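**Student:** Predicted coordinates and the sequence they were generated for:
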Amino acid sequence: MANISMTEVPLICHAQSLAGKIKSIGVTITHGASGDITLTFRLSGETDALEIPALSRPDRIDNLWKSTCFEMFIGHFEDENYLEFNFSPSGQWAAYQFASYREGMDDLATNAPDIKSEQSADALTLIVTLALPDTWRERDLRAGLSAVIATKSGNISYWAAAHSSGKPDFHHKDCFAVKLEARSAA
């Protein structure tokens, strides 16, 4: 039987931002034996008030965080480097690698994730499946799960499994609160 783990994680609105008409955001993270990760982000609230990018070609695009997007930061703490993934309800995505805290940023060489989104009047669901780079699959990792939610009125709220002190900063290691053990076939 394959070694698969599943974790449910609630996201918390940062104290310096307003949740507005969002009731909750949660993430289910499934880490399979092959090293693939599936993230299911579920937002509950009045979606008509949100600025949700329209479905478009699933290209790699920078600056997705300027509108509604969902994110995963991942690191292993044996050194300072980490990865950042951004996923838009539009199907667009981005992936970066950092040498250290906000330093040495480069595009991450990776395949496009599979992104599916569904929206109703009171919910937005985004399901993302991605493959970690080979060198990251056999290590114990810590993930930061987060969301940037923009409203049509111009407000932005910042949600994460854990926040660092001060202003919202998903790159800070305090936000990497979800443990992912190295996957292998059982």
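**Tutor:** Arrived safely. Numbering: from 1, shown residues only.

**Student:** all contacts plus neighbour counts: C-alpha atoms, from now on.
**Tutor:** Noted.

**Student:** residues of stretch 28-48 that come out buried?
**Tutor:** 28-47 (16 or more other Cα atoms under 10 Å).

**Student:** ok, T47 touching A123?
**Tutor:** Yes. Shown here, T47 and A123 form a contact pair, counting by Cα atoms under 8 Å, at 6.3 Å.

**Student:** Report the separation between the two terminal residues of stretch 83-94.
**Tutor:** The first and final residues of stretch 83-94 sit 11 Å from each other (Cα to Cα, to the nearest Å).

**Student:** Quick check, central residue of the protein?
**Tutor:** Ranked by distance to the mean C-alpha position of the chain (Cα atoms, centre = their mean), the top residue is E71 at 2.2 Å.

**Student:** from memory it sits against P89, does it?
**Tutor:** No. E71 is beyond contact range of P89, at 11.4 Å (criterion: Cα under 8 Å).

**Student:** Give me the contacts around the helix or strand harbouring I115.
**Tutor:** Using DSSP states H and E, I115 sits within strand 114-120. With contact meaning Cα atoms under 8 Å, 6 or more residues apart in numbering, strand 114-120 is reached by 47, 87, 89-91, 124-130.

**Student:** can I get those in CSV with secondary structure and distance to D62?
**Tutor:** Output for the contacts of strand 114-120, formatted as CSV (DSSP: H, G, I helix; E, B strand; the rest coil; distance: Cα to Cα, whole Å):
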residue, secondary structure, distance to D62
T47, helix, 24
F87, strand, 11
P89, coil, 14
S90, coil, 13
G91, coil, 13
L124, strand, 22
T125, strand, 22
L126, strand, 19
I127, strand, 20
V128, strand, 18
T129, strand, 19
L130, strand, 18
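
**Student:** Counting neighbours, which of these comes out on top?
**Tutor:** With neighbours taken as other Cα atoms under 10 Å, the top of those is F87, carrying 28 neighbours.

**Student:** what sits against the nearest residue to that residue once chain neighbours are set aside?
**Tutor:** Leaving aside its sequence neighbours, F87 sits nearest to W93 (Cα to Cα, 6 or more residues apart in numbering; 4.6 Å). Shown in contact with W93 (Cα under 8 Å, 6+ apart): 58-62, 64, 85-87, 112-113.

**Student:** Against that first model, consider the following:
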Amino acid sequence: METHELTAHPAYPPLAVTSVTARIVSRDENWLRLRWRIEGSAKLVVPAFAGKGRADELWRTTCFELFLKPDGGTAYCEFNLSPSERWAAYDFSDRRDGMEDRPAPREPECTMRQGSSFAIFDAAIPSGALPERDCDAGLTCVLEEEGGIKSFWAIGHPQDQPDFHDPACFTARLVAPASA
């Protein structure tokens, strides 16, 4: 599947991170698999292991996000995935409106590996938590580095301030699996 180059919002430059790529690795009847690769990760702040479970406000530190807007409407969902293994899923009826917890039949799986100059974050979201139609997708992340420096990464940044909920950020595609 296609790899997307993410860019840091110019109002929040990173400290040492030089690039981030994100991609949808695969989708089958059980899982949607995603991968983010961070180059220049030596100063990256990685949240401590907390074990699986829902948690709000994961974006306040290093967090990886997926937005999915099914074709034919304004409603969309958001998944927040943390290296701590905490996660969140929300439904919105319209841009930043009508937020509710999105049900998931099982918890996502998240793993983070760090090399000497890069880090890889892999996530698997259970298919039962995903919309069943083709979707516009936004692949994003918030990266915290030493000293509390945060950068906001997305495929595009149409606003003066970071806003991952902007429909213009949903430029990737996730195709629904074919019916058997």
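**Tutor:** Noted; the coordinates are in hand. Nothing here was measured: the structure is a model prediction, and the numbers come from that model.

**Student:** hmm, back to that, please list only the buried members of the contacts of W93 of structure 1.
**Tutor:** Listed as buried from the contacts of W93 of structure 1 are 58, 60, 64, 85-87, 112-113; burial here means 16+ other Cα under 10 Å.

**Student:** So which of those residues sit within strands?
**Tutor:** 85-87 (DSSP state E).

**Student:** Which of these sits closest to K152 of structure 1?
**Tutor:** K152 of structure 1 has its nearest neighbour among these in F87, at 19.2 Å by Cα to Cα.

**Student:** what residue of structure 2 matches up with that closest one?
**Tutor:** Residue correspondence to structure 2 (TM-score structural alignment): F87 of structure 1 is matched to L81.

**Student:** cool, and K21 of structure 1?
**Tutor:** By TM-score structural alignment, K21 of structure 1 lines up with A16.

**Student:** Let me know whether its match touches I38 as I believe.
**Tutor:** No. A16 of structure 2 lies out of contact with I38 (Cα under 8 Å); the separation is 10.3 Å.

**Student:** Quick check: chain neighbours aside, which residue is closest to L83 of structure 1?
**Tutor:** Q97 (4.5 Å).

**Student:** Please list all residues in contact with that neighbour.
**Tutor:** So Q97 of structure 1 contacts 81-84, 104-108 (Cα under 8 Å, 6+ apart).

**Student:** please redo it, this time with the cut-off set to 7 Å
**Tutor:** 82-84, 105-108 (Cα atoms under 7 Å, 6 or more residues apart in numbering).

**Student:** H9 of structure 2 too?
**Tutor:** 151-153, 157, 162.

**Student:** Can you add neighbour count and give the residues you listed back as TSV?
**Tutor:** Listed next are these as TSV, based on neighbours: other Cα atoms under 10 Å:
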residue	neighbour count
S151	23
F152	26
W153	28
H157	20
P162	19
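
**Student:** Specify which member of these is nearest to L130 of structure 2.
**Tutor:** When the contacts of H9 of structure 2 are compared for distance to L130 of structure 2 (Cα to Cα), W153 wins out at 22.6 Å.

**Student:** Quick check: closest non-adjacent residue to the closest one.
**Tutor:** A8 (4.4 Å).

**Student:** what about that neighbour, neighbour count?
**Tutor:** 25.

**Student:** likewise G73 of structure 2?
**Tutor:** 9.

**Student:** E118 of structure 1 now?
**Tutor:** 11.

**Student:** Structure 2: which residue goes with that one?
**Tutor:** Using TM-score structural alignment, E118 of structure 1 sits opposite R113 in structure 2.

**Student:** same thing with L43 of structure 1?
**Tutor:** Under TM-score structural alignment, L43 of structure 1 pairs with I38 in structure 2.

**Student:** so how far is L44 of structure 2 from its match?
**Tutor:** 9 Å.

**Student:** mind listing the strands for structure 2?
**Tutor:** Using DSSP E, strands in structure 2 cover 3-8, 19-27, 31-39, 53-54, 63-70, 76-81, 86-92, 100-101, 109-114, 118-126, 135-145, 149-154, 172-174.

**Student:** closest one to D166 of structure 2 among the ones you listed?
**Tutor:** Of the strands of structure 2, the one closest to D166 of structure 2 (Cα to Cα) turns out to be strand 135-145, at 9.3 Å.

**Student:** quick check: angle from that closest one to strand 19-27?
**Tutor:** With axes from the mean of the first three to the mean of the last three Cα atoms, to 10 degrees defining the directions, strand 135-145 of structure 2 sits at 140 degrees from strand 19-27.

**Student:** what does strand 135-145 of structure 2 contact?
**Tutor:** Residues contacting strand 135-145 of structure 2 (Cα under 7 Å, 6+ apart): 15, 22, 43-45, 59, 61-71, 150-155, 169-175.

**Student:** can we see that at 6 Å?
**Tutor:** For strand 135-145 of structure 2, contacts defined as Cα atoms under 6 Å, 6 or more residues apart in numbering pick out 43-45, 61-71, 150-154, 169-170, 172-174.

**Student:** now the contacts of Q97 of structure 1: which count as buried?
**Tutor:** Burial by neighbour count, judged by 16+ other Cα under 10 Å, picks out 82-84, 105 from the contacts of Q97 of structure 1.
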